[in-house]
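Trainee: Requesting a structural model of the entry that follows:
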Amino acid sequence: MTSTTTLPAPPEVDYPDLGLYIDGEWKSGTSGQPVLNPATGETLGEVPFAGPADLDAALEAADRGFRVWRDTPVAERTAILHRAADLIRARAGEIGRVMTAEEGKPLTESTGEAHRAATLLDWDAEEARRAHGRLIPSGPGETLSVHRVPIGPVAAFIPWNFPAGGPMRKIAAALAAGCSIVIKPSEETPGTACLLARCFAEAGLPAGVLNVVFGVPAEVSRHLIPSPVIRFVAFTGSVPVGKQLAAMAGEVMKPALMELGGHAPVIVCPDVDPVAAARACVRGKYANAGQVCTSPSRFYVHSDLYDDFLGAFVEASEAVRVGNGLAPGIGMGPLASSRRRDAVHRLVSDARDRGAEVLTGGSPVDGPGYFYPPTVLAGVPDDAAILSEEPFGPVAPLLRFDDLDEVLARANALPFGLAAYGFTHRADVADRLVRGFEAGILSLNHTGGSVPHAPSGGWKDSGYGREGGAEGLDGYLVTKRVSHRLAV
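Mentor: Next up is the predicted model:
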């Protein structure tokens, strides 16, 4: 059985006052909804919703803020962003505790996420110094040059699973490029976003450059995206919603960045240590309770080592300590909501009903909170929903394969193409995996996450555009060609 821990209530979290951050001021909004602790079901606070007047104020502020920020020297912009990163890093413990209280992930993961958000901001701040154009050789009396200029105010929409890292990927790139931004983080995890906004304000970011709003997602997107103020749309979330927002942006000819869902295949080849590979896969699978768009979610294991891999995977899954993320020693917290817990259990029940064997886990944990144990499935039939729907939870279906070309076809059969994973020590097999996987992110012999200095993004239905690396600022910049003749 999975180690599910019931512990005394952890210390109370000093949950922050929530508000809309518009034009450098905190506002109370027009309505709201409770914010729940997914480990206890208790109310942490109430997030305010922006009404039409609030959204108009945010747009007007972003328009004014952009005109100030784009003309701020790069060195000065960079210094402000570095100060904000230093504040986030200094407050990572506080930010982490709030993040765990409202999202559920273990405190070590939350604190680490806050530090990574600061590192990402530092990287993008420095990348702003390198986002320069070039001179192109031309004839006498003429200068031909390429300039990269900020595209303008950005509308960004963020889900709940990475309350610090998710917003920062949009904020850091937009601000580094010289854009202003109106961002709508998740209403389920607003406290973390508010703490980030305070760091930017204290670092000296001019009013209107960063605006944080909450509200009914469809209403906010319908208000912001068509506005003539907004010049670029950035979204992370599900494929269906991403397609809706991309269509909305397309109707008004606005470019967009779409980082959408996935269903990441893992191919474990016969030349690796099955126990080591299984343990590496378990570490990746249960990070943030599997609520990661790049989470490994379909495990194809060669028949020669399937049994050994399966045994080690189950053993490592059962060793994961589940409980309130604020308690010490917890390896996996709750799912973020009852909605997520029920969706995961529906997929597990469907697989079981179709003949899959549940080797561990498989049922919601009794008691308060939205806990679901690490769950391993074997003998999953091809028509089980979990093989075509992104599980976004702590469930691992394990499947056999014998032929590499055949399993690559199975791995690529879905419309998703965000992340993929492979385990092999053979250079020729690694080359086939690199060439064969249809995914924007490929990890070989590990299941590590994204890094600031390299690009991440999807393929096929998993979206377009890239975040991180030198490519991360591209969507927020316009390439302008200038041909300058000295005389008529």
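
Trainee: Only C-alpha atoms from now on, for both contacts and neighbour counts.
Mentor: Noted.

Trainee: in this structure, which spans are helices?
Mentor: With DSSP state H, the ranges of helices along the chain come out as 52-69, 74-90, 92-103, 107-130, 165-177, 190-202, 217-224, 239-251, 274-285, 306-318, 338-353, 404-411, 427-436.

Trainee: These: which one's closest to residue 474?
Mentor: Set against residue 474 and scored by CA to CA, the helices of the chain come closest in helix 165-177, at 8.6 Å.

Trainee: What is the closest one packed up against?
Mentor: helix 74-90, helix 107-130, strand 181-184 (3 or more CA pairs under 8 Å, 6 or more residues apart in numbering; DSSP states H and E).

Trainee: Please work out which of the ones you listed is packed deepest.
Mentor: Greatest average neighbour count among those goes to strand 181-184 (a mean of 27), per mean count of other CA atoms under 10 Å.

Trainee: same for that one, what does it pack against?
Mentor: Packing contacts for strand 181-184, counted by 3+ CA pairs under 8 Å, 6+ apart, involve helix 52-69, strand 154-157, helix 165-177, strand 210-212.

Trainee: Could you also give me the structure for this second sequence? I'd like to compare it with the first:
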Amino acid sequence: MDNRTCPYPTLGLYIAGDWIDDTGNGVIPVLDPATETRIGLLPKATARHLDMLLDAAANASAAWGRMPVQERAAFLCAAADLLRARSDAIAAVVTLEQGKPLAEARSEVLRSADLIEWNADAAVALFESEGTRIDGGNAISLVPVGPVAAFTPWNVPVLSPARKISMALAAGCTCILKPAEETPGSAVELIRAFADAGLPAGVLGLALGDPAFISDHLIRSSVIRKVTFTGSVPVGKHLAALAGSVMKPVTMELGGHNPVLVLQDADIEKVAKASALGKFRNAGQICTSPTRFYVHTSKFDDFVEAFAAETARLQVGNGFDPENHVGPVASERRLHAIETLVSDTLGKGATLVTGGARLGSTGYFYAPTILTGVDGESAFMRDEPFGPVAGVFSFETVAEGLALCNQSSLGLAAYVFAASDIDANKAAAGMDSGIVGINSFSVSRPDLPFGGVKDSGYGREGGVEGLKAFLVTKVVAR
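Mentor: Predicted coordinates:
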């Protein structure tokens, strides 16, 4: 299978159990980032469509919330099984519209199935242990917050929607999903798995189209009782302000400019190999992607050399070719943003170790790039790269290294590499971030709460904490 033979789904809204591909309000072209060819047309929801989605979510809310959690969990587990059975076909859609290598796409689909199943099982355990307790004759219960509006990004177009949908549905909330307009086909396939699992009509809806129009309409509606968003800091701040103006609780996951602290006793060869794989996975388009590497001065030169050598082994190209390790970035807009960031940073005196240029004239391919000598006023230090670009810096003392790591206004993930567990744990305690990985870049798991501090947002997804974000505590006092 390749770009030419991969079937792309018909794009449509999912409203009250029906698929609607009404294009009367116009369409948005969906492009293959590897070839720049059009692969689909995204229908734009109207206000009438959104009101239909809201009515369906409201009408289904009470029955879904009252349904025994074990029955809700069964629907989720059935959807997870369908994702596993369809993983090859869905992965091809992901690669076609997002660009990541097919093996990465398949892994994302399978991880999404595991995540859905984990949330189903965790919800059963949570409600059985904490659903209702009696305290002095008073009843204290966990109840669903109500219909949810979920907004998801293009970089993990199955995993992010799967996380938000499964947490909301497991908790007893109905949900309307608005996926990124760059990757709607992945969302359609995910929704179809839930629909084919027999999910009652109205419990889950899909809105496609103009993001500003849809978010404004949904968040202002009295039907929506909770907002969850993953995306950029500026958009997140706007949506949080909008939700605040109508008193809606929000979960905001707004990305990061994630530091790596490489201590003096770290195994440089192992760290360099892990760094090349961790940094350039999904072409660096992961919110937890390491971006700023702070290496003890005694190991700086060795690390740069080893990191560059490992990076040179990565082959860039079409994600359908199994020989390729890195695909294109997701859009022309992202390509231009990376080109501008690197140009500005080099213009302010940075040294280019490797990469630093677009590859070819067709497709949004950019060479994995390593920079040193980055100026503190450069675009690289101001802006999250969200692409295949890394900066390497040196430090003398751990205190200095931590200060450098913590200087960003973002605080999602951070990483420490060290031979000594004691030193690694001490450094992790000093990291100003929501998540810290020790000797590993793998920090996102279904059982762990996920989220950041500072401009990286607030609230948590994943783990029991993520489920509880879709619940409120209700007291019946006597």
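
Trainee: related to what we said a few turns ago, could the helices of the first structure go into a markdown table alongside distance to residue 184 of the first structure?
Mentor: Converted to a markdown table, these look like this (distance: least, CA to CA, whole Å):
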| stretch | distance to residue 184 of the first structure |
| --- | --- |
| helix 52-69 | 11 |
| helix 74-90 | 19 |
| helix 92-103 | 16 |
| helix 107-130 | 17 |
| helix 165-177 | 9 |
| helix 190-202 | 9 |
| helix 217-224 | 8 |
| helix 239-251 | 14 |
| helix 274-285 | 28 |
| helix 306-318 | 35 |
| helix 338-353 | 21 |
| helix 404-411 | 34 |
| helix 427-436 | 36 |
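
Trainee: Looking at those helices, which is nearest to residue 326 of the first structure?
Mentor: Within the helices of the first structure, the stretch nearest residue 326 of the first structure is helix 107-130; the backing value is 5.5 Å (CA to CA).

Trainee: what does the closest one correspond to over in the second structure?
Mentor: Residues 102-125 of the second structure are matched to helix 107-130 of the first structure when aligned by TM-score structural alignment.

Trainee: Pull the contacting residues for the aligned partner of residue 49 of the second structure in the first structure.
Mentor: Residue pairing (TM-score structural alignment): residue 49 of the second structure is matched to residue 54 of the first structure. Contacts of residue 54 of the first structure were listed using CA atoms under 8 Å, 6 or more residues apart in numbering, and they are 22, 29.

Trainee: thinking again about what came up before, out of the helices and strands packed on helix 165-177 of the first structure, nearest to residue 329 of the first structure?
Mentor: It's helix 107-130; of these, that one is closest to residue 329 of the first structure (CA to CA) at 9.1 Å.

Trainee: tell me what that closest one is packed against?
Mentor: Packed next to helix 107-130 of the first structure, using 3+ CA pairs under 8 Å, 6+ apart, are helix 74-90, helix 92-103, helix 165-177.

Trainee: after superposition, how close is it to the second structure?
Mentor: Compared with the second structure after fitting, helix 107-130 of the first structure deviates on average by 0.6 Å (mean CA distance after the TM-score superposition for the first structure).

Trainee: can you redo the helices and strands packed on strand 181-184 of the first structure as CSV with distance to residue 239 of the first structure?
Mentor: Converted to CSV, those look like this (distance: least, CA to CA, whole Å):
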stretch, distance to residue 239 of the first structure
helix 52-69, 25
strand 154-157, 13
helix 165-177, 16
strand 210-212, 24
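
Trainee: just so I know, which of the ones you listed lies nearest residue 446 of the first structure?
Mentor: Set against residue 446 of the first structure and scored by CA to CA, these come closest in helix 165-177, at 20.8 Å.

Trainee: which residues in the second structure does the closest one align to?
Mentor: Counting by TM-score structural alignment, helix 165-177 of the first structure pairs with residues 159-171 of the second structure.

Trainee: Run through who's touching that stretch.
Mentor: By CA under 8 Å, 6+ apart, stretch 159-171 of the second structure touches 65, 69, 72-73, 76, 108-109, 111-113, 115-116, 119-120, 123, 143-144, 148, 150-153, 174-175, 177, 179, 187, 190, 203, 228, 230, 461-462, 466-468, 470-471.

Trainee: What about whichever residue in the second structure pairs up with residue 478 of the first structure, how many residues nearby?
Mentor: In the second structure, residue 478 of the first structure lines up with residue 472, judged by TM-score structural alignment. A count of nearby residues for residue 472 of the second structure, using other CA atoms under 10 Å, gives 13.

Trainee: Would you quantify the distance from residue 472 of the second structure to residue 58 of the second structure?
Mentor: Using CA to CA, to the nearest Å, one obtains 17 Å as the distance from residue 472 of the second structure to residue 58 of the second structure.
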